[in-house]
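Novice: below: sequence and its predicted model.
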Amino acid sequence: MAMQIFMVRKANGTQEPFSEEKLLHSMKASGVASSIQQDALKRVKKHLYNGITTQEIHRSLEVLINQEDPRAVGRFNLKQAIMALGPTGYPFERFVARLLDEYGYTTQVGTVLSGACVTHEVDVYAKKDSREYFVECKYHNLPGTSTDVKVVMYVKARGDDLRDRLLLEKKDPHKFQYEPWIFTNTKFSSDAIAYAACQQIRLTGWNYPQEHSLASMIEEKKQYPITVLSSLGPDHRRTLFENNCVLLSDVTKKGSACERLPLPNATRLELEKEVNYLTHE
């Protein structure tokens, strides 16, 4: 008897066949134990139906994983935690800057650079070794939203203006150049990817490129956003954002602005306990 194929409705409205491999991969990447993975997969498959949404599957898994390993559920909810950096894009810009810091870049948020024609406010200015980047951060608070080719073309135009300024100053544009780099918390359209490849513009999306995606960059350094913390309320979250505390490591770092925040002792202890639980194997 042929195995029934169930269609899953994605956030953007399209459908695809249910994939055991994709589900197991997402749990494995979150640090969920193999025994829990198989049990969760069996229980999810019992409730499949044609047209089930990815959100329904995610919620079911979240409940199951939380029962067995609360530490893993924080990582499993990582994509939703990045979405929770909104509603504005500014916390996402700070998050990208702090993440790049962990990779050895020197960063500044909200820098103004002069082009040949106009000035440009850059979301994140990043420098490492002899290379300088102007980073455009495209935050979306709805899953399934793509960063399209118009954004990449806009960034290309800004890069050209910055490069032309260097030519006016008689600087070698190959030695002194602001390289464009676009981060998004969702995905890029196929045209955006094609145009960026043609124009040599660096892209980092949630799962793109596969080897150096935003998700993999976060997991590699275990630099999770504070929005994964279940013990952190919206008011305290806002206070931490305002003090440039966007990573879990910021919460417990000695001498940081986070350490000096007027948080109740019980809240601080609960935060530290949850941070240690999430960041240690």
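Specialist: Cool, got the structure. Owing to the predicted nature of the structure, the values given are computational and were not obtained by experimental measurement. Numbering: from 1, shown residues only.

Novice: could you use CA atoms for every contact and neighbour count after this?
Specialist: Fine.

Novice: what segments of the stretch 151-281 of the chain are strands?
Specialist: Ranges of strands within the stretch 151-281 of the chain are 178-184, 187-188, 202-204, based on DSSP state E, counting those that start in this stretch.

Novice: next, format the ones you listed as a markdown table and append mean neighbour count and distance to residue 212.
Specialist: Converted to a markdown table, the strands of the stretch 151-281 of the chain look like this (neighbours: other CA atoms under 10 Å; distance: least, CA to CA, whole Å):
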| stretch | mean neighbour count | distance to residue 212 |
| --- | --- | --- |
| strand 178-184 | 23 | 12 |
| strand 187-188 | 24 | 13 |
| strand 202-204 | 21 | 7 |
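
Novice: so for residue 25, which of the ones you listed sits nearest?
Specialist: strand 187-188 (18.3 Å; CA to CA).

Novice: hey, where'd the helices end up in the stretch 151-281 of the chain?
Specialist: 190-199, 214-221, 234-242, 248-252, 265-279 (DSSP state H, counting those that start in this stretch).

Novice: what's the most buried one of those helices?
Specialist: Mean neighbours per residue, mean count of other CA atoms under 10 Å, is largest over the helices of the stretch 151-281 of the chain for helix 248-252, with a mean of 20.

Novice: which elements pack onto it?
Specialist: Counting contacts by 3 or more CA pairs under 8 Å, 6 or more residues apart in numbering; DSSP states H and E, helix 248-252 packs against helix 265-279.

Novice: quick check, residue 66 in a strand?
Specialist: No. Read with DSSP: H, G, I helix; E, B strand; the rest coil, residue 66 is helix and lies in no strand.

Novice: for it, which non-adjacent residue is spatially closest?
Specialist: Nearest residue to residue 66, sequence neighbours excluded (CA to CA, 6 or more residues apart in numbering): residue 73, at 5.5 Å.

Novice: presented hereafter is structure B, for comparison with structure A:
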Amino acid sequence: MITQKVIIIKADGSKVAFNPNKIITTCLRAGVNKEATKRIIKKIRGQVYQGVETHDIYKMVLNALNEEKEGTVLKQRYKLKEAIMKLGPTGFLFENYVGEILKHSEFKVKTISGKVRGRCTVHEIDLIAFSGNKRTLVECKHHSKHGVYTGLKESLYTHARFLDTKSSFESEYLICNTKVSMHAKKYAKCVGQHILSWKYPPNNSLEKIIEKNHLYPITILSLNSKEIRSCLHAKILLAKNLLNYREKELSKKTGINTKRISNLQKLVQQMIS
């Protein structure tokens, strides 16, 4: 008996065969154990249908996670990509977030949105970072919609800036919250441009660095818009930064009541443990 493949519709409108391995990988990365992952996949297999959209499958997985032990914590981790997409729409928050990620890597961030005079014009560089004695130009590209790729245009744009300001920088980085196109990867490799993005490079991609160092953005928590604004106004960009304060101190700083603060801190502690 031949089993018909279930065709799903991605956010960009393209159609592909349903691949449960993608859910398995994301679940395991979020800390779901193997047995729970098997149960989730079994539930999803029983719910998917021809023509189902990926965002509906995403909701199915979140609902399945809710039924598991420590489901709230696991669900928060699973929502990482969505959380980063909320760091917009201007891109400024994403630049600051990337700065936090770089600080936990080999870089020291000197300037965010700094002006640098090139050979032909003045450029506003998203981030200026140092790795040892080498000065690095960092261009950040943030997308708030699913199904969008960062492509060759962004890679070309970043390299053009680097060429014009080459007297000030030794290397260039393009950092984005989406996948990058094959053309962008090929071009970047040819000109020596570094790319950090979703799923790339395979062994040290954006999400892997975030998860390894517990650099979850504050938007990964189930906060309402007012609470998010309050945290950002208090310069709390990372979820784990909530643990740097006592309940009353953080309540005064954000205007969020102490009981809510206590619950959020407990959730963050579980997420990073």
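Specialist: The structure has been received and is ready for your questions. This structure is a prediction, so every number in the text was calculated from the model and none was measured.

Novice: let me see the TM-score of these two.
Specialist: The TM-score (TM-score structural alignment, normalised by the length of the second structure) is 0.92; 266 aligned residues with a CA RMSD of 1.7 Å.

Novice: follow-up on the earlier one: of the helices of the stretch 151-281 of the first structure, which is nearest residue 87 of the first structure?
Specialist: Among those, helix 234-242 comes nearest to residue 87 of the first structure, with 11.2 Å by CA to CA.

Novice: what about that closest one, how far off from the second structure?
Specialist: By mean CA distance after the TM-score superposition for the first structure, the fitted helix 234-242 of the first structure averages 1.9 Å away from its aligned residues in the second structure.

Novice: what's that helix aligned against in the second structure?
Specialist: Using TM-score structural alignment, helix 234-242 of the first structure lines up with residues 225-233 of the second structure.

Novice: list the contacts of the matching stretch.
Specialist: The contact list for stretch 225-233 of the second structure, computed with CA atoms under 8 Å, 6 or more residues apart in numbering, reads 218-219, 237, 254-256.

Novice: go on, stretch 123-135 of the first structure?
Specialist: 93, 96-97, 100, 104-111, 122, 136-137, 177-183.

Novice: and if you look at stretch 65-76 of the first structure?
Specialist: Outside of stretch 65-76 of the first structure, the residues within contact range by CA under 8 Å, 6+ apart are 26-27, 29-32, 36, 40, 62, 228-229, 277-278.

Novice: residue nearest the middle of the second structure, spatially speaking?
Specialist: When CA atoms, centre = their mean is applied to the second structure, the residue found nearest the centroid is residue 84 (4.3 Å).

Novice: now do the same for that one: its match in the first structure.
Specialist: So, by TM-score structural alignment, residue 84 of the second structure is matched to residue 82.

Novice: the strand or helix carrying that match against the second structure, how far on average?
Specialist: Using DSSP states H and E, residue 82 of the first structure maps to helix 78-83. Mean deviation of helix 78-83 of the first structure relative to the second structure after superposition (mean CA distance after the TM-score superposition for the first structure): 0.7 Å.

Novice: so how far is that helix off the chain centroid?
Specialist: Distance, stretch centre to chain centre, for helix 78-83 of the first structure: 7 Å (CA atoms, centre = their mean, to the nearest Å).

Novice: buried sites along it?
Specialist: Judged by neighbour count using 16 or more other CA atoms under 10 Å, the buried positions of helix 78-83 of the first structure are 78-83.

Novice: now which residue in the second structure aligns to the residue nearest to residue 66 of the first structure?
Specialist: For residue 73 of the first structure, the aligned position in the second structure is occupied by residue 75, per TM-score structural alignment.

Novice: helix/strand/coil for that match?
Specialist: Assigned with three-state DSSP, residue 75 of the second structure falls in the helix class.

Novice: that one and residue 173 of the second structure, how far apart?
Specialist: Relative to residue 173 of the second structure, residue 75 of the second structure is positioned 31 Å away (CA to CA, to the nearest Å).

Novice: with residue 19 of the second structure instead?
Specialist: Look at residue 19 of the second structure and residue 173 of the second structure: by CA to CA, they are 32 Å apart.

Novice: what do you get for residue 213 of the second structure?
Specialist: Per CA to CA, residue 213 of the second structure is found 20 Å from residue 173 of the second structure.

Novice: cool, and residue 24 of the second structure?
Specialist: In this structure, residue 24 of the second structure and residue 173 of the second structure are 30 Å apart, going by CA to CA.

Novice: same question for residue 154 of the second structure.
Specialist: Separation of residue 154 of the second structure from residue 173 of the second structure (CA to CA): 11 Å.

Novice: show me the contacts for the corresponding residue of the second structure for residue 120 of the first structure.
Specialist: Counting by TM-score structural alignment, residue 120 of the first structure corresponds to residue 123 in the second structure. Residue 123 of the second structure is in contact with 115-117, 161, counting by CA under 8 Å, 6+ apart.

Novice: looking at these, spot the one nearest residue 90 of the second structure.
Specialist: residue 115 (18.0 Å).

Novice: would you map the strands across the stretch 1-150 of the second structure?
Specialist: With DSSP E, counting those that start in this stretch, the ranges of strands along the stretch 1-150 of the second structure come out as 7-9, 15-17, 108-117, 122-131, 134-141.

Novice: that's all I had, so thanks and see you.
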